[in-house]
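> What follows is a protein structure lacking sequence information:
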């Protein structure tokens, strides 16, 4: 397995898409060797030096701990890392939507983690182990680090990251649901987590079928009416971000706390959980027999 680059920057920066392919070498995508890092540092756009959020060391520490702790089961690292990455890298959604930041994190700061987490094992059809390029510079639901940050942002319940652990413990959920616009409706996200908790949906086929049904129903039913949410207070998020410089490192054994925002109204989660359960019972699930 590859190791970290010889030169790891001290601070995060923005790596434009036009410069990415130079560093996505065949050796890197095969998980054999990473670039040195010096040349990459010449093509980035620096972020403000007076912002403590851009220090790399806390993120490097997290990914190294994840690689050690979950060396026997790499997929389990997602549920552990997602809330801790979100609480460490305190971003606005506008900042998190900038792919250049994630390009830099994946290629300059922690390409070894991307390789460790996403190197595919050889198969009869694909005999060479390989990392999909989208894990370094792909869309938000596929890129190694952005998918975890956005999953934590969309599934947290105010400051509570407990639902994030549950959601990220199911690969099918985060692969499928992060593509849905409806997931930005907080009661929808919490109702999906509740269905997972209860064991109502478990398999990838069930999650895909339910997600399709929820998306289709959302075209004719306004979930905001069925399950209203409290308006978000941007000042609380801003305060949380401003506290980044003085915040201690996130705990390794206890979940951190997110922004001090109001949780989702319980009655809205109950209403959508009941509605989604009914949808699931009639949703076409591939492989499910009539009456199951």
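Structure's in. What do you need? Everything quoted here is computed from the prediction, not taken from an experiment.
> From now on I want contacts and neighbour counts done on CA atoms only, so please keep to that.
OK.
> What's the biggest helix in the chain, counting residues?
Of all the segments of type helix in the chain, defined by DSSP state H, the longest one is helix 266-282.
> For the helix or strand residue 164 falls within, name the packing helices and strands.
According to DSSP states H and E, residue 164 maps onto helix 162-168. For helix 162-168, the packing partners by 3 or more Cα pairs under 8 Å, 6 or more residues apart in numbering; DSSP states H and E come out as helix 77-88, helix 146-155, helix 171-177, helix 186-198.
> Those: which one's closest to residue 204?
Nearest of the helices and strands packed on helix 162-168 to residue 204, taken as Cα to Cα: helix 171-177 at 5.2 Å.
> Figure out how far that closest one is from the centre of its chain.
In terms of Cα atoms, centre = their mean, to the nearest Å, the centre of helix 171-177 is found 10 Å from the chain centre.
> Please apply the same query to stretch 265-284.
Worked out by Cα atoms, centre = their mean, stretch 265-284 lies 24 Å from the chain centre.
> residues of that stretch that come out buried?
Residues of stretch 265-284 classed as buried by neighbour count (16 or more other Cα atoms under 10 Å): 268, 269, 270, 271, 272, 273, 276, 277, 279, 280, 283, 284.
> one more structure, for comparison:
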């Protein structure tokens, strides 16, 4: 057990946003000082349920291994390794994961050093002598920017039932995490899977292409009813809850192979194929810097027969 792990409280807690902001000094964001753990514990609310899924030590083990494994020269690569393992370690529902207090606690109490290590920005130059710092939003921020929330949510949105491989691929692309993850349409599982399928096929490769695809998907989402084009199955909540309960006897997430996610249902392949065709058409028309302009009207994708182009996108997350 590392020194940092030995000093941790046994269980996670909830740290309010306003309190987290109060302690995000420049010294903390540069890593020159650690947040005042005792003071933060005093104002945090313990998680009421006594369960292994809220234990701090397994999370601390993961971040220690990520820093050891990837070092300072490959920090971004830690995202794809850590995301599925973090998700399989802190097993919870989406409603539970939406509480920002949990992520604040992780970032300021359990692993502030990881936040600094992973997101340390560039300094302002040697002339002014100011040290590099991690942005405050990496400690306390939206689900798509906070260090640990964005990884958990990426694993949740891009997994295919118990298969984390698509999430691993998605988290291996920083533009997916920085741009695609924030799109509401990623709550629609066939759409999320289709984006990863385009990465797998090499249809979309560069950061410019990923960003162009994200813009096209988001713009079309105002008119295309994606859930109507590609219906998804309702999640099998019994499988999710069984997976959550199993944490009491489950071994730690493996380091050399992907863990198993909840068996709450795979994404219908026919719906994934529909969204792949749709997104391929949108991407073919999307402006990408350095790529020749797409062709005329004859080249534009035609909506599938019977699909309404007027019904707004409805969030299908649960």
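Everything's here; your move. Everything quoted here is computed from the prediction, not taken from an experiment.
> could you pull out the strands for the first structure?
All strands of the first structure, identified by DSSP state E, fall at 13-14, 45-46.
> Need the counterpart of residue 158 of the second structure in the first structure.
Alignment note (TM-score structural alignment): residue 158 of the second structure maps to residue 155 of the first structure.
> Tell me, how many residues neighbour the residue nearest to its match when sequence neighbours are not counted?
In space, and not counting its chain neighbours, residue 155 of the first structure is closest to residue 164: 5.2 Å by Cα to Cα, 6 or more residues apart in numbering. Residue 164 of the first structure has 25 neighbouring residues, counting by other Cα atoms under 10 Å.
> and the counterpart of residue 164 of the first structure in the second structure, what does it touch?
Taking TM-score structural alignment, residue 164 of the first structure has residue 167 as its aligned residue in the second structure. Applying Cα atoms under 8 Å, 6 or more residues apart in numbering, we find residue 167 of the second structure in contact with 80, 83, 84, 154, 155, 156, 157, 158, 159.
> And residue 107 of the first structure, by the same measure?
Applying Cα under 8 Å, 6+ apart, the residues near residue 107 of the first structure are 23, 136.
> That one and residue 34 of the first structure, how far apart?
9 Å (Cα to Cα, to the nearest Å).
> Mind telling me what residue 197 of the first structure corresponds to in the second structure?
The alignment partner of residue 197 of the first structure in the second structure, by TM-score structural alignment, is residue 200.
> Ok, which of the strands of the first structure comes nearest residue 146 of the first structure?
Closest among the strands of the first structure, using Cα to Cα: strand 13-14, at 13.8 Å.
> For that closest one, give me the average deviation versus the second structure.
Strand 13-14 of the first structure differs from its equivalent in the second structure by a mean of 0.4 Å after superposition (mean Cα distance after the TM-score superposition for the first structure).
> Can you give the contact residues for that strand?
By Cα under 8 Å, 6+ apart, strand 13-14 of the first structure touches 44, 45, 46, 47, 54, 100, 101, 102, 103, 104.
> contacting residues for the equivalent of residue 239 of the first structure over in the second structure?
Here residue 239 of the first structure is matched to residue 242 in the second structure, going by TM-score structural alignment. Applying Cα under 8 Å, 6+ apart to residue 242 of the second structure gives the contacts residue 262.
> can you rerun that using 10 Å?
Listed by Cα atoms under 10 Å, 6 or more residues apart in numbering, the contact partners of residue 242 of the second structure are 262, 263, 264.
> separation between the counterpart of the first one in the first structure and residue 156 of the first structure?
Yep, that's residue 262 of the second structure we're talking about. Under the alignment (TM-score structural alignment), residue 262 of the second structure pairs with residue 259 of the first structure. Using Cα to Cα, residue 259 of the first structure is found at 10 Å from residue 156 of the first structure.
> Over to residue 117 of the first structure?
23 Å.
> one step back: tell me which of the strands of the first structure sits nearest to residue 188 of the first structure.
With Cα to Cα, the closest approach to residue 188 of the first structure among the strands of the first structure belongs to strand 13-14: 32.6 Å.
> For residue 205 of the first structure, the count of nearby residues, please.
Using other Cα under 10 Å, residue 205 of the first structure has 16 other residues around it.
> for the one 4 residues further on, same thing?
In terms of burial, residue 209 of the first structure registers 20 neighbours under the definition other Cα under 10 Å.
> residue in the second structure matching it?
Mapped onto the second structure by TM-score structural alignment, residue 209 of the first structure lines up with residue 212.
> Contact partners for that match?
Here residue 212 of the second structure is in contact with 179, 204, 206, 218, 282, 283, 284, 285, 286, 287, 288, 289 (criterion: Cα under 10 Å, 6+ apart).
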